[in-house]
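Novice: sequence and computational prediction follow.
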Amino acid sequence: DGVMSAEGLLDNPALFAPAFKERRRLTKKLRQITALETKEAAALSEEESLKLASKAANEHVLARLPTTEVSSLPPTATEKQTQQQQKGTSATTTTTCGTESKDPKQFEEETAQILLALEYLDLALLHPPVKGIASVVFHTRRICRDALTSFQLMGDLIKCKDIKEARAIVVK
């Protein structure tokens, strides 16, 4: 339960916001410096000369900042589809009879998520959490979010009143 709670804290985007704010600030500064480099040295003011001299230090700091948004979660099914569409592929393929079937890799990932969720639910039955069904539903949703979304079972899981009911939904 503690691991899942810690993982949930990492989803807070404010945790990483200062680094991204600093990245934007340094990027702007470097754009200004690049514009100053095109000016003649004699035409630079003292302030502009100092900015130009700080270019290497700013580039060094910028290189150490995270380049992309950090998330403790793997991408959702929607995010995966968006990424694949940007690459020019689709998460589903059309079979010879015209029906859609899942990508084998996505199917394996969802199967692994479901098995992990079932193992978690079995342990929750043996050792009921102090916070009750709400905690179990939350963790189950996090474990097999992609599978629940693709099979449209997320709403059913959220409405569960006990662990056995949650397990029955995941088994579907």
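Specialist: Good, I have the coordinates.
Novice: only C-alpha atoms for contact and neighbour calcs from this point on.
Specialist: Will do.
Novice: return the distance of residue 112 relative to residue 118.
Specialist: 10 Å (C-alpha to C-alpha, to the nearest Å).
Novice: who's more crowded, these two?
Specialist: residue 118 (20 against 15; other C-alpha atoms under 10 Å).
Novice: next SSE downstream of the helix or strand where the more buried one lies?
Specialist: Remark: residue 118 resides in helix 104-126, with elements defined by DSSP states H and E. Scanning forward in sequence from helix 104-126 by DSSP H and E, the next helix or strand is helix 133-143.
Novice: now the helix or strand that that next one is followed by: buried residues?
Specialist: Sequence order places helix 145-150 as the next helix or strand after helix 133-143, per DSSP H and E. Residues of helix 145-150 classed as buried by neighbour count (16 or more other C-alpha atoms under 10 Å): 145-148.
Novice: which parts of this protein are strands?
Specialist: Here the chain has its strands, by DSSP state E, at 92-94, 100-102.
Novice: which strands or helices does the first one pack on?
Specialist: When you say that, I think you mean strand 92-94. strand 100-102 (3 or more C-alpha pairs under 8 Å, 6 or more residues apart in numbering; DSSP states H and E).
Novice: who are the packing partners of the strand it packs on?
Specialist: Under the contact rule (3+ C-alpha pairs under 8 Å, 6+ apart), strand 100-102 is packed against strand 92-94.
Novice: next up, a structure to set beside the first:
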Amino acid sequence: MPYVQPSRAAITGTLTEDDTAAIIETLAAAGIDTSAIVCTVTTLGNAFFTYNVPKGQSNLIQDGDLLDQIADALDAAGWVMFGWDGQREVGGLVDVLGRPTPHELWTADEVAAFLGVKPASARSQLSRWGLAAHDYQRSASGRPQGRFDAGLVRVLTDARPGQGARTDRPRS
């Protein structure tokens, strides 16, 4: 799921603690040794990965190859992710936001209908979110038309703060 979001703190997911076993099973099915990997779900509904090591030692997974393998396996299985666009930023993490959904792609017009705005406003919102087109198809006029992951659009819409929200203040 190609998606890069500039602000990690504002993103919430839909995962629960029950989803950690399914995530680990997905990794194991992809041939990743999960004996030392811990998947943790935060109160915001995001999942992230650490090593299972004794207290006092750094448990962040900093092995870029392993993080790439994790992201590739979850992407192939359809999990909704944050910070993964086919190539992780150096030092970047991979967060999981939602369970796999049928891979549904929407055009900007379909995103606009979902958001209840005009297509130009929808394209602006997609740009603010940093959501790149998953692929392109030819429209009836023959022009290329971007298609966006519907699952990510739904997750990002649910995470919007709402009218009048003070986004400059930390959540309590």
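Specialist: Okay, I see it. These numbers were taken from a predicted model, which means no experiment stands behind them.
Novice: give me the TM-score for this pair.
Specialist: Here the TM-score for the pair of chains, by TM-score structural alignment, normalised by the length of the first structure, is 0.23; 68 aligned residues with a C-alpha RMSD of 5.3 Å.
Novice: re earlier: as a markdown table, the strands of the first structure with mean neighbour count and distance to residue 126 of the first structure would be great.
Specialist: Converted to a markdown table, these look like this (neighbours: other C-alpha atoms under 10 Å; distance: least, C-alpha to C-alpha, whole Å):
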| stretch | mean neighbour count | distance to residue 126 of the first structure |
| --- | --- | --- |
| strand 92-94 | 13 | 38 |
| strand 100-102 | 13 | 34 |
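Novice: relative to residue 6 of the first structure, which of these is closest?
Specialist: strand 100-102 (32.3 Å; C-alpha to C-alpha).
Novice: still on that earlier bit, for the buried residues of helix 145-150 of the first structure, which one is nearest residue 17 of the first structure?
Specialist: Distances from residue 17 of the first structure to the buried residues of helix 145-150 of the first structure, taken by C-alpha to C-alpha, are shortest for residue 145, at 25.3 Å.
Novice: next SSE downstream of the longest helix seen in the second structure?
Specialist: Longest helix in the second structure by number of residues (criterion: DSSP state H): helix 64-77. As assigned by DSSP H and E, the chain's next helix or strand after helix 64-77 of the second structure is strand 80-82.
Novice: name the helices or strands packed onto that following strand?
Specialist: strand 95-98.
Novice: around the residue lying closest to residue 123 of the second structure once chain neighbours are set aside, count how many other residues there are.
Specialist: Spatial nearest neighbour of residue 123 of the second structure, chain neighbours left out: residue 108 (6.2 Å); criterion: C-alpha to C-alpha, 6 or more residues apart in numbering. When neighbours are counted by other C-alpha under 10 Å, residue 108 of the second structure registers 22.
Novice: please apply the same query to residue 155 of the second structure.
Specialist: Other residues close to residue 155 of the second structure by other C-alpha under 10 Å number 17.
Novice: what's the spacing between it and residue 129 of the second structure?
Specialist: 11 Å.
Novice: got a markdown table for the buried residues of helix 145-150 of the first structure, with distance to residue 124 of the first structure too?
Specialist: Output for the buried residues of helix 145-150 of the first structure, formatted as a markdown table (distance: C-alpha to C-alpha, whole Å):
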| residue | distance to residue 124 of the first structure |
| --- | --- |
| 145 | 18 |
| 146 | 21 |
| 147 | 20 |
| 148 | 19 |
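Novice: wait, which of those residues is closest to residue 107 of the first structure?
Specialist: residue 147 (8.7 Å).
Novice: would you agree that closest one is in contact with residue 110?
Specialist: Yes. Using C-alpha atoms under 8 Å, residue 147 of the first structure is in contact with residue 110, at 5.1 Å.
Novice: which neighbours do the two share?
Specialist: By the contact definition C-alpha atoms under 8 Å, 6 or more residues apart in numbering, residue 147 of the first structure and residue 110 are jointly contacted by no residue.
Novice: ok, back up a step: what's the helix holding residue 118 of the first structure packed up against?
Specialist: Using 3+ C-alpha pairs under 8 Å, 6+ apart: helix 104-126 of the first structure touches helix 133-143, helix 145-150, helix 163-171.
Novice: same list (those helices) but as a markdown table, adding distance to residue 59 of the first structure.
Specialist: Shown next, in a markdown table, are those (distance: least, C-alpha to C-alpha, whole Å):
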| stretch | distance to residue 59 of the first structure |
| --- | --- |
| helix 133-143 | 38 |
| helix 145-150 | 39 |
| helix 163-171 | 49 |
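Novice: which among the ones you listed is found nearest to residue 94 of the first structure?
Specialist: helix 145-150 (16.7 Å).
Novice: which elements pack onto that closest one?
Specialist: helix 77-87, helix 104-126.
Novice: list of residues touching the longest one?
Specialist: Residues outside helix 104-126 of the first structure that contact it (C-alpha under 8 Å, 6+ apart): 91, 136, 140, 143-144, 146-147, 163-164, 166-167, 170-171.
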